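>>> Task: produce atomic coordinates for the following.
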Amino acid sequence: MGAVTSSMAAKFAFFPPNPPSYGVTVDGATGKLRMTEVAEKENVDVLKVKTKRGTEIVAVYVKNPAAKLTLLYSHGNAADLGQMYDLFSELSNHLQVNLMGYDYSGYGQSTGKPSEQNTYADIEAAYECLKETYGVKEEEVILYGQSVGSGPTLDLGSRLSRLRAVVLHSPILSGLRVMYPVKRTYWFDIYKNIDKIPLVQCPVLVIHGTEDDVVDCSHGKQLWELCKEKYEPLWVKGGNHCDLELYPEYIKHLKKFILAIGKSGHLRNGSVPSMDQRDNAQNSTDCRPRQSTDQREKSRSSTDQREKPRVSTERREKSRVSTDKRERSRRSVDYAEKTNNIVEQPERARNSIDRFGDMMRSAVLCNIDCFKPVGTKV
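The predicted structure follows:
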């Protein structure tokens, strides 16, 4: 398997949306950059940031006047800023944080080509921009990594000792471990999160869907167990890889986490998890590792099975509602956050989701093949 896996890891596929979902122009009146194909907002800055590897990445900075903390968001493999734009605005609003999102080299209107090392330089450049342009201090930053974005998030997070917190959303143990249940780390593997997570000094929140058929829930579970400072994780019952924002417990739990680290300054409960944490971990039996390589590969070899998750995307597309309905759905956010039985009644809870649901149904934020190595037959 060594030669095969080495080749597969070396040819790890990145999936920037093609064509990009947005453009960047210069406003003739103000001289400022603006994004096309998205609604212009007064509280959003569009920037181009140079990296130490010679590329120029596009970033957006969403300002919230009530914010004390800043979220640095690293998105998934098959998304770009145009698709994430509405979600960024909603997160900034609901969590009361400033938020910077950026496109990796080769994504959206960022120059260069995507690679593991480039993504590390990309997040570092975005972080330096936060400090130098906006005066954000390290202890005010929350790193948020979704799927592949957990790689650059943990690379930077493992090197910063005063970070406020880290959020891992459907994270990977490593690139190779997504495809094969290997027990050790090989030199040719990429995004070796399993080796970096113990070096993170701040509180870590892990969010993962129990029915994730792209990155098994066991990845999130193992990363959580390796955290030095654990925070109560969220295992979204029935959640897949690309739909966790549709569940009301997602924003509710995330908001609870932001409030907790905002009040306490820095949590120190890593060695003794709360009763809720222990119960949550013990009840996460759906986060079992896949049984064998054969079963894993069998599930990936069927085109029909590979395409199956796309059906949910088509349903979400068909379920788009009119602008009027979208506006009415925004009023349900308070109800969604106050619902006490959302875990037991996920379908009912979905009906009460706020703007996140409508936004997510109108954007494709992931590709089911987002970890398929180049050259793999579909």
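>>> C-alpha from now on. contacts and neighbour counts both.
OK.
>>> and the end-to-end length of stretch 323-337?
Start-to-end span of stretch 323-337 (Cα to Cα, to the nearest Å) is 22 Å.
>>> ok now it, how far from the chain's centre?
24 Å (Cα atoms, centre = their mean, to the nearest Å).
>>> now stretch 194-208
14 Å.
>>> can you check stretch 95-109 too?
The mean C-alpha position of stretch 95-109 is separated from the chain mean by 11 Å, Cα atoms, centre = their mean.
>>> how about residue 257, what does it touch?
Counting by Cα atoms under 8 Å, 6 or more residues apart in numbering, residue 257 makes contact with residue 205.
>>> for residue 37, same thing?
21-23, 82.
>>> Double-check residue 329 against residue 355; I have them as touching.
Yes. Using Cα atoms under 8 Å, residue 329 is in contact with residue 355, at 6.4 Å.
>>> Stretch 218-225: how far from the chain's middle?
15 Å.
>>> Pull out the buried residues from that stretch.
218-221, 223-224 (16 or more other Cα atoms under 10 Å).
>>> ok, back up a step: shared neighbours, residue 329 and residue 355?
Common neighbours of residue 329 and residue 355 (Cα under 8 Å, 6+ apart) do not exist.
>>> hang on, the earlier thing: filter the contacts of residue 37 to the buried ones?
Neighbour-count burial (16+ other Cα under 10 Å) applied to those gives 21, 82.
>>> In helices, which of the contacts of residue 37 fall?
residue 82 (DSSP state H).
>>> Now flag whichever of the contacts of residue 37 is closest to residue 260.
residue 82 (30.6 Å; Cα to Cα).
>>> Can you name every helix or strand that the helix or strand containing residue 196 contacts?
Assigning secondary structure by DSSP states H and E places residue 196 in helix 193-196. With contacts defined as 3 or more Cα pairs under 8 Å, 6 or more residues apart in numbering; DSSP states H and E, helix 193-196 has these neighbours: helix 150-157, helix 217-226.
>>> tell me the contacts of the closest residue to residue 245 other than its chain neighbours?
Nearest residue to residue 245, sequence neighbours excluded (Cα to Cα, 6 or more residues apart in numbering): residue 356, at 6.3 Å. With contacts defined as Cα under 8 Å, 6+ apart, residue 356 is in contact with 87, 90, 245-246.
>>> Alongside the first, I'd like the structure of this one:
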Amino acid sequence: MILIIIEIVIVLIIVYSILGWSLFLMQSTFVYKPTQDIYYTPEELSLDFEDVVFKTKDGLLLNGWHVPADNSRFTVLFCHGNGGNIMHRLDSINFFNNMGLSCFIFDYRGYGKSQGRPTEDGTYLDAMAAYKWLVEEKNIPAENIIIFGRSLGASIAANLASKVKSRSLVIESTFTSYVDIGKKFYPYMPIRLFAKFKYRTIDYLKEVHCPVMIVHSRDDEIMPFEFALKLYQVANEPSEFIEIYGSHNDGFITSDEIYKKAWNKWLEFLKEQGAKSLGQQAS
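Down below sits the predicted model:
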């Protein structure tokens, strides 16, 4: 009987080790799910846009769309989520345009037409390059830039906002850290030991000193609502928390009226605040 128990324990240890090693090796495929084909553009929505190619600090060429809005005061720098590419965000681009906001959305390395392969440090470099393109090539003042990120893109956006000046940071449907996500999906694994990524959104947010709006759905089936509450607790003032409803991927659509009202209110607040709440100086 003892030998049988020992054999069972050994088998369980082997299975556990194989599972842990598999998770370690496959992390990149969980974190990054890029697609390359782009067959729809803002033109499908009758929106004028500029197809942009710009270079990162480490020499890669990235692709993005600059979609101007008539008489816009602010430009949204859009850091999208981990799946697909910029083509899959046309609904959000259209939303921002209808709100009177210009938008610059870009693909991270390895996504869409952008060169390279995605890495954590690479995504931070990509966001910085996009920001510098707006400031240096389009001559858009930092006080007119709203850094926006959804899901994984929110962590990238928070990292950027902790390093540069901007009018505001808006993060949506995101997480506190990569390790915390791992603990949620694999509570039985020593995630902290296996984790190849950090994406410490909560730490970046502590260093953001521009106005922050956090948007999250209580129904989010991927990113727990408690993540957003923890982020809100550490956000510097002024900050705003908006609760929406619906799933992780389409909550902003399901909650259309709430979402639109929240953005309208936030934009009015930013206009009233003027330029007195800028974040950190770009490095």
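>>> how deep is the alignment partner in structure 2 of residue 62 of structure 1 tucked in, by neighbour count?
Taking TM-score structural alignment for the superposition, residue 62 of structure 1 sits opposite residue 67 in structure 2. Neighbourhood size, residue 67 of structure 2 [other Cα atoms under 10 Å]: 23.
>>> Residue 67 of structure 2 reaches residue 52, doesn't it?
No. The criterion here is Cα under 8 Å, and residue 67 of structure 2 misses it with residue 52 at 10.3 Å.
>>> Assign a three-state SS to residue 360 of structure 1, would you?
Using DSSP: H, G, I helix; E, B strand; the rest coil, the structure places residue 360 of structure 1 in helix.
>>> measure it to residue 246 of structure 1 for me?
Counting by Cα to Cα, the gap from residue 360 of structure 1 to residue 246 of structure 1 is 7 Å.
>>> what's near enough to touch whatever residue of structure 2 lines up with residue 191 of structure 1?
When structure 2 is aligned by TM-score structural alignment, residue 191 of structure 1 is paired with residue 199. By Cα under 8 Å, 6+ apart, the contact list for residue 199 of structure 2 reads 120, 155-156, 177-178.
>>> Against which helices or strands is the longest helix along structure 1 packed?
Criterion DSSP H: the longest helix present in structure 1 is helix 116-134. Packed against helix 116-134 of structure 1, as judged by 3+ Cα pairs under 8 Å, 6+ apart, are the following elements: strand 44-50, strand 70-74, strand 98-102, helix 150-157.
>>> which residues of structure 2 does it align to?
Going by TM-score structural alignment, helix 116-134 of structure 1 lines up with residues 120-138 of structure 2.
>>> Going by neighbour count, list what's buried in that stretch.
So for stretch 120-138 of structure 2, counting by 16+ other Cα under 10 Å, buried means 120, 122-134.
>>> what two of those have the greatest distance between them?
120 and 134 (22.0 Å).
>>> give the contact list for residue 94 of structure 1.
residue 255.
>>> so where do the helices sit in the stretch 251-378 of structure 1?
Remark: helices assigned in the stretch 251-378 of structure 1 by DSSP state H, counting those that start in this stretch are 275-282, 293-301, 303-318, 323-330, 333-338, 346-351, 355-361.
>>> Save the ones you listed as CSV, and put in distance to residue 264 of structure 1 too.
As requested, the helices of the stretch 251-378 of structure 1 are arranged in CSV below (distance: least, Cα to Cα, whole Å):
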stretch, distance to residue 264 of structure 1
helix 275-282, 18
helix 293-301, 42
helix 303-318, 39
helix 323-330, 30
helix 333-338, 22
helix 346-351, 30
helix 355-361, 28
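>>> Packed most tightly, which of the ones you listed would that be?
helix 355-361 (a mean of 22; mean count of other Cα atoms under 10 Å).
>>> Between the two ends of stretch 176-196 of structure 2, what distance do you get?
Where stretch 176-196 of structure 2 begins and where it ends lie 16 Å apart, using Cα to Cα.
>>> correction: stretch 139-159 of structure 2
22 Å.
>>> what comes up buried for it?
140, 142-159.
>>> before we move on, what about stretch 191-211 of structure 2?
191, 194, 197, 199-211.
>>> Highest neighbour count among the contacts of residue 356 of structure 1?
residue 246 (24 neighbours).
>>> Spatially, which residue comes closest to that one, not counting chain neighbours?
Nearest-residue entry for residue 246 of structure 1: residue 357, 5.0 Å, with adjacent residues in sequence omitted and distances by Cα to Cα, 6+ apart.
>>> how close does the one you found get to residue 297 of structure 1?
32 Å.
>>> Show residues contacting the helix holding residue 196 of structure 1.
So helix 193-196 of structure 1 is contacted by 150-151, 154-155, 158, 172-174, 223, 226 (Cα under 8 Å, 6+ apart).
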